[in-house]
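Trainee: Any chance you can model this:
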Amino acid sequence: MVRRASSSLNPWWAIGVILLIVAAIFGGWALYKNVSDPFRTLTPLDVSAYLDNANSLRGNVYKVTGTVETQLAWAPLKGRLYSVAADDRNDVLPLLIPASFNSMNIQRGQRYFFKIQVGEKGILLVQDIRKV
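Mentor: From the prediction side, this is the model:
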């Protein structure tokens, strides 16, 4: 009687499949991390250059990712002034959020992506805002 060869799972195949699964998970995470930023095409604000001379950046559009610290002021027609801690540094920036965003519930400790424009006298005016 002829014996059949037993087919067992080669350990190299199992290791290869596990490595492919780990690579797919890591690749998906990296893709999500990069694609989740809605303002990824904008230049990040150079905070040190802004703090040194805000007028040199006037008129330019940047992105800032940060955590809301406190609401500094509010005017119904102008908007709200918030202090925001920038993620890439330990500096706090004043951001003026126009009245068109008054319907948003912005609370202390929340993280946001901000599309900002450096306005007259170095005021950081928010053009768009998205929650992280």
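Trainee: use CA for all of it now, contacts and neighbours both
Mentor: Will do.
Trainee: State the number of residues packed around E69.
Mentor: 18 (other C-alpha atoms under 10 Å).
Trainee: That one: which element?
Mentor: strand 61-75 (DSSP states H and E).
Trainee: After the one helix or strand A23 maps to, which helix or strand is next? Please name it.
Mentor: Following DSSP H and E, one finds A23 within helix 11-35. Per DSSP H and E, the first helix or strand lying C-terminal to helix 11-35 is helix 47-52.
Trainee: Report how many residues lie close to P11.
Mentor: 8.
Trainee: With K121 instead?
Mentor: Around K121 there are 9 residues (other C-alpha under 10 Å).
Trainee: go on, L93?
Mentor: 20.
Trainee: And what about it, helix, strand or coil?
Mentor: strand (DSSP: H, G, I helix; E, B strand; the rest coil).
Trainee: M104 belongs to a helix, doesn't it?
Mentor: No - counting by three-state DSSP, M104 falls outside a helix, being coil.
Trainee: if I look at D128, how far off is V35?
Mentor: According to C-alpha to C-alpha, to the nearest Å, D128 and V35 sit 17 Å apart.
Trainee: now the helix or strand just after the strand holding E69: how far from the chain's centre is it?
Mentor: Sequence-wise, the next helix or strand downstream of strand 61-75 (DSSP H and E) is strand 79-86. On the basis of C-alpha atoms, centre = their mean, to the nearest Å, strand 79-86 is displaced by 16 Å from the centre of the chain it belongs to.
Trainee: want to put them side by side, so please do this one too:
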Amino acid sequence: MKKNYRSGKSALVPVFVVAGLAILVLVGLMAYRNLAGGVSQPLPVAQFADNPKAFSGNQYELEGRIDTQLGYETGVGRLLLTQDVATNDSVPLFVPYGFEDFSPNPGQIYRFGLRVDERGVLTVESFTKL
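Mentor: Below is the predicted model of the structure:
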């Protein structure tokens, strides 16, 4: 009696098609999350404090409690001192000029979307009051 090898191979085709589609969906979801400003990694505060320039170009998220405004210059922006809610470590943030609807008060908690510039400065790109 002859075995039909073809029927065994054809049964594997749908498995590979489904696996391929699943991989495409996962890759698409990851790309969408990155393009849509999805959740970034939490800022590693202790490591960042040791060598801020090493994090240049990276994006992070920080839940920070407003401590005080360290400085402000019209047309440039403001420098804030925040406290990381998770660790209570102090974290200075630069808020570029143009965030007219951002009016923080000491004690308020925000979720910040941050980018580390080439000098190692944490620059606010987005914020949400919690």
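Trainee: thinking again about what came up before, neighbour count for D128 and V35 of structure 1, which is higher?
Mentor: Each of D128 of structure 1 and V35 has its neighbours counted (other C-alpha under 10 Å); D128 has more, 16 against 11.
Trainee: who's in contact with the aligned residue in structure 2 for that one?
Mentor: Alignment note (TM-score structural alignment): D128 of structure 1 maps to S126 of structure 2. By C-alpha atoms under 8 Å, 6 or more residues apart in numbering, S126 of structure 2 lies in contact with F112, G113, L114.
Trainee: rerun at 6 Å
Mentor: F112, G113 (C-alpha atoms under 6 Å, 6 or more residues apart in numbering).
Trainee: can you tell me which helix or strand it belongs to?
Mentor: Going by DSSP H and E, S126 of structure 2 is part of strand 122-129.
Trainee: and the direction of that strand versus that of strand 77-84, what angle?
Mentor: Note on geometry: by axes from the mean of the first three to the mean of the last three C-alpha atoms, to 10 degrees, strand 122-129 of structure 2 and strand 77-84 are set 70 degrees apart in direction.
Trainee: what residue lies at the spatial centre of structure 2?
Mentor: Nearest residue to the geometric centre of structure 2 (C-alpha atoms, centre = their mean): S40, 2.0 Å.
Trainee: Tell me how far the counterpart of that residue in structure 1 lies from L77 of structure 1.
Mentor: With TM-score structural alignment as the criterion, the equivalent of S40 of structure 2 in structure 1 is L42. L42 of structure 1 sits 28 Å away from L77 of structure 1, going by C-alpha to C-alpha.
Trainee: same deal with N90 of structure 1?
Mentor: From N90 of structure 1 to L77 of structure 1 the distance is 31 Å (C-alpha to C-alpha).
Trainee: Ok, S56 of structure 1 next?
Mentor: Taking C-alpha to C-alpha, one finds S56 of structure 1 at 28 Å from L77 of structure 1.
Trainee: For the match of S40 of structure 2, give me its contacts.
Mentor: By C-alpha under 6 Å, 6+ apart, the neighbours of L42 of structure 1 are Y62, K63.
Trainee: The same query, at a cut-off of 8 Å, please.
Mentor: L42 of structure 1 neighbours (C-alpha under 8 Å, 6+ apart): V61, Y62, K63.
Trainee: Out of the residues you listed, which is nearest to W12 of structure 1?
Mentor: For the contacts of L42 of structure 1, the minimum distance to W12 of structure 1 (C-alpha to C-alpha) is 46.7 Å, reached by K63.
Trainee: So what's the residue count around the counterpart of that closest one in structure 2?
Mentor: Residue pairing (TM-score structural alignment): K63 of structure 1 is matched to E61 of structure 2. Neighbour count for E61 of structure 2, taken as other C-alpha under 10 Å: 20.
Trainee: Now do the same contact list for E61 of structure 2.
Mentor: Counted by C-alpha under 8 Å, 6+ apart, E61 of structure 2 has contacts V39, S40, Q41, P42, L43, R111, F112, G113, L114.
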